[in-house]
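Asks: I would like to see how this sequence folds:
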Amino acid sequence: MRLLRQCGAETLEHPGGTLLAHLLRVRQQLAEWGARPALQRAGLCHAFYGTDGFASALLPLERRRELASAIGGEAEELVYFYAACDRKVTYRGLGAYRDRFTGGTRAPAPQEQRDFAELTAANELDLAALDEDFRRRHGDGLLKLFTGMRPALSPAAWQSCVDVLGSEKRTGRA
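Replies: Model prediction:
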C-alpha cells in the first residue's frame, strides 16, 4: 500500500474513482473467488507498469525489483505478465501470448493462463459492475471473451461473469 500511495495511485483518476480504489476492488474480488495470496497481490498491483488498456504506469520497468521487493517475486511476475500482454494477440486465445514490451511471443503455461484469465475477469468485471454505459458498450464482447476463457476461470469467476454481464444487465432490465 505504501508503494501504491508513493506512486500516486490514490490520486490517479480511473473509472469508478481512483486507480487505488479500483485496485483494491480487484484484489477483493480475487480474494472472494479464492485466489492464492500472490494472485491477490498481483491484482492489487496489476497496473504498476500500465496495461494495454490503461497507459498510465506507476513505475517504469527498470524498477521491477522495487515492486518485487514489496509484493514478492511471484506476484511481480504476474503483474509483469498482465501488463506486458498484447491484448489483440492474447485475447484471441490463451494459447498465444505476445509481450508488448519486448515483442516476444510464446505459449503461456496453464497456470499463467488461469492467473491471466482470473485477473482479467476481476479487472473488467469491476468496470462493468460500476458503469452501466461501459457494460452496455462492452458487455457482449466481454462475455464472449470470458466464454472463451471459461476453461481457465474458476467456477466463482465464471459465475461473476454471468452475473455481471448477463444480457439483462446491459439492456437496463435488471
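
Asks: can we go C-alpha only for contacts and neighbour counts from here?
Replies: Will do.

Asks: now the strands for the protein?
Replies: Using DSSP state E, the strands of the chain run over 13-14, 17-18, 97-98, 105-106.

Asks: can you lay out those strands as CSV showing distance to residue 6?
Replies: What follows is the strands of the chain, written out as CSV (distance: least, Cα to Cα, whole Å):
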stretch, distance to residue 6
strand 13-14, 15
strand 17-18, 14
strand 97-98, 30
strand 105-106, 33
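
Asks: could those strands go into a markdown table alongside distance to residue 51 and mean neighbour count?
Replies: Formatted as a markdown table, these follow (distance: least, Cα to Cα, whole Å; neighbours: other Cα atoms under 10 Å):
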| stretch | distance to residue 51 | mean neighbour count |
| --- | --- | --- |
| strand 13-14 | 13 | 15 |
| strand 17-18 | 16 | 14 |
| strand 97-98 | 13 | 22 |
| strand 105-106 | 17 | 12 |
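
Asks: now the lengthiest helix in the chain: buried residues?
Replies: Using DSSP state H to assign secondary structure, the helix with the most residues in the chain is helix 110-130. For helix 110-130, burial by neighbour count (16 or more other Cα atoms under 10 Å) applies to 112-129.

Asks: for residue 39, which non-adjacent residue is closest in space?
Replies: residue 75 (6.1 Å; Cα to Cα, 6 or more residues apart in numbering).

Asks: apologies, that question was intended for residue 68.
Replies: If you skip the residues right next to it in sequence, residue 68 has residue 76 as its closest partner in space, 5.1 Å away by Cα to Cα, 6+ apart.

Asks: the one you found: how many residues sit nearby?
Replies: One way to gauge burial is a neighbour count; for residue 76, by other Cα atoms under 10 Å, it gives 25.

Asks: residues in contact with it?
Replies: Listed by Cα atoms under 8 Å, 6 or more residues apart in numbering, the contact partners of residue 76 are 42, 64, 67, 68.

Asks: which among those count as buried?
Replies: Judged by 16+ other Cα under 10 Å, buried ones among the contacts of residue 76: 42, 64, 67.

Asks: next up, for comparison:
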Amino acid sequence: MDIPGSTREAVALLREHGAEGMEHPGGTLLAHLDRVRQRLSEWGARPELQLAGLCHAFYGTNGFANALLPLDRRSELAAVIGTEAEELVYFYASCDREVSYGTLADEDAAFRDRFAGGTYTPPLGRRQDFAELTAANELDLARVNDTFRAEWSGELLGLFTRWRPLLSGAAWQDVRDLLVLRDEEGTVAEGPPTSGARRGIDGSRPPV
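Replies: Just a heads-up that it's a prediction; the model follows:
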C-alpha cells in the first residue's frame, strides 16, 4: 500500500528534527512513532489519528520530555499534517497524566492541560482518540521491550481496563492479547497484571 504524501512529509519533518537518531525505550524515537502509526492503521483509525500517532512526541509528553518543536511553532506541524491531527498532537502532549488519567473515561472527566494550566472536560470523541493513541503507544513498547513489559504490564492493564469504554474493539483485543497473563494451556492466570490496576489509574506512569 502506498504511504500517503502527508505521512511521508511528516516522516521527513521528524527526521529533520532529529527523531531518527534519538534514543527511546522502543529503539529510536522515529522507529517507535512509525510503529504507533502502523498499529493505529491496523485498528482502523482514521488518517488524522494515524498522523497524530506518528507525530505525538513533537511537543514532548508528560513522560517523554524531549520536544522536537516548541509550542510557539505549532503552525509548522499543522502545515504538514493538518489542523485536526496537530490539535490531537497538542492534546496528547498537554495531558497532565497524574490528574487526568483516573477520570478520563468518566462523563465528567477532569483533564488538566499541563501547558496552559487549566482543567476541563474534553468531548467524548477527543477522549476516545486520546485513549486509542495511548494504547497504541504503550502496547508498542510492551511488544518490543521485554523490560518495559515486565515492569509496566500490570499498571497498563489496570489503566486500559478503566478506559475500556473509550477503546475500539481492536485496541481492547490487543490489550488482552499482550497484557493478560495466561498459563501454558492458554487460560487467563490470576496474579500480577491486575495487581497494579490502582496505581495505573491514579497516574503512576511509564516514562514514555
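
Asks: got a TM-score for the two of them?
Replies: Once superposed, the chains reach a TM-score of 0.95 (TM-score structural alignment, normalised by the length of the first structure), with 171 aligned residues with a Cα RMSD of 1.4 Å.

Asks: show me where the first structure has helices.
Replies: Read by DSSP H, the first structure holds these helices, from start to end of the chain: 2-6, 19-32, 37-45, 64-71, 73-84, 87-90, 110-130, 132-149, 155-165, 167-171.

Asks: may I see these arranged in TSV, with distance to residue 103 of the first structure as well?
Replies: TSV is the format used below for the helices of the first structure (distance: least, Cα to Cα, whole Å):
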stretch	distance to residue 103 of the first structure
helix 2-6	28
helix 19-32	27
helix 37-45	22
helix 64-71	18
helix 73-84	9
helix 87-90	11
helix 110-130	18
helix 132-149	23
helix 155-165	30
helix 167-171	36
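
Asks: most tightly surrounded among those?
Replies: Most buried of the helices of the first structure, by mean neighbour count (mean count of other Cα atoms under 10 Å): helix 37-45, with a mean of 25.

Asks: so where is that helix in the second structure?
Replies: In the comparison with the second structure, helix 37-45 of the first structure aligns to the range 47-55 (TM-score structural alignment).

Asks: ok, residues contacting the matching stretch?
Replies: Here stretch 47-55 of the second structure makes contact (Cα under 8 Å, 6+ apart) with 7, 10, 14, 33-34, 36-38, 40-41, 81-82, 84-86, 88-89, 129, 133, 136-137.

Asks: if we use 7 Å, what do you get?
Replies: Counting contacts by Cα atoms under 7 Å, 6 or more residues apart in numbering, the residues outside stretch 47-55 of the second structure that touch it are 7, 33-34, 36-37, 40-41, 81, 84-86, 88-89, 129, 133.

Asks: and for stretch 86-105 of the first structure?
Replies: Taking Cα under 7 Å, 6+ apart as the rule, stretch 86-105 of the first structure contacts 52, 84, 85, 106, 107, 108, 113, 145.

Asks: cutoff 8 Å now
Replies: With Cα under 8 Å, 6+ apart as the test, stretch 86-105 of the first structure has contacts from 52, 81, 84, 85, 106, 107, 108, 113, 145, 148, 149.

Asks: what about the fourth one, how many neighbours?
Replies: Per other Cα under 10 Å, the neighbour tally for residue 85 of the first structure reads 22.

Asks: that one: what's it in contact with?
Replies: Contact analysis of residue 85 of the first structure by Cα under 8 Å, 6+ apart lists 51, 52, 97, 98, 99, 100.

Asks: likewise the second one?
Replies: With contact set as Cα under 8 Å, 6+ apart, residue 81 of the first structure has these partners: 99, 116.

Asks: what does it correspond to in the second structure?
Replies: That one, residue 81 of the first structure, aligns with residue 91 by TM-score structural alignment.

Asks: mean per-residue distance, the match of helix 37-45 of the first structure to the first structure?
Replies: Once the two are superposed, stretch 47-55 of the second structure sits an average of 0.2 Å from its aligned residues in the first structure (mean Cα distance after the TM-score superposition for the first structure).

Asks: which one in the second structure is aligned with residue 165 of the first structure?
Replies: Using TM-score structural alignment to pair residues, one finds that residue 165 of the first structure aligns to residue 179 in the second structure.

Asks: how much space between the nearest residue to its match once chain neighbours are set aside and residue 181 of the second structure?
Replies: Residue nearest to residue 179 of the second structure in three dimensions, not counting chain neighbours: residue 153, with 5.7 Å by Cα to Cα, 6+ apart. Taking Cα to Cα, to the nearest Å as the measure, residue 153 of the second structure and residue 181 of the second structure are separated by 9 Å.

Asks: so what sits against both of the two?
Replies: Taking Cα under 8 Å, 6+ apart as the contact criterion, the common neighbours of residue 153 of the second structure and residue 181 are residue 193.

Asks: report the contact partners of residue 129 of the second structure.
Replies: Applying Cα under 8 Å, 6+ apart to residue 129 of the second structure gives the contacts 49, 88.

Asks: try it again at 7 Å.
Replies: Applying Cα under 7 Å, 6+ apart as the definition, the contact partners of residue 129 of the second structure turn out to be residue 49.

Asks: translate it into the numbering of the first structure.
Replies: Using TM-score structural alignment as the criterion, residue 129 of the second structure maps onto residue 115 of the first structure.

Asks: appreciated, that's everything.
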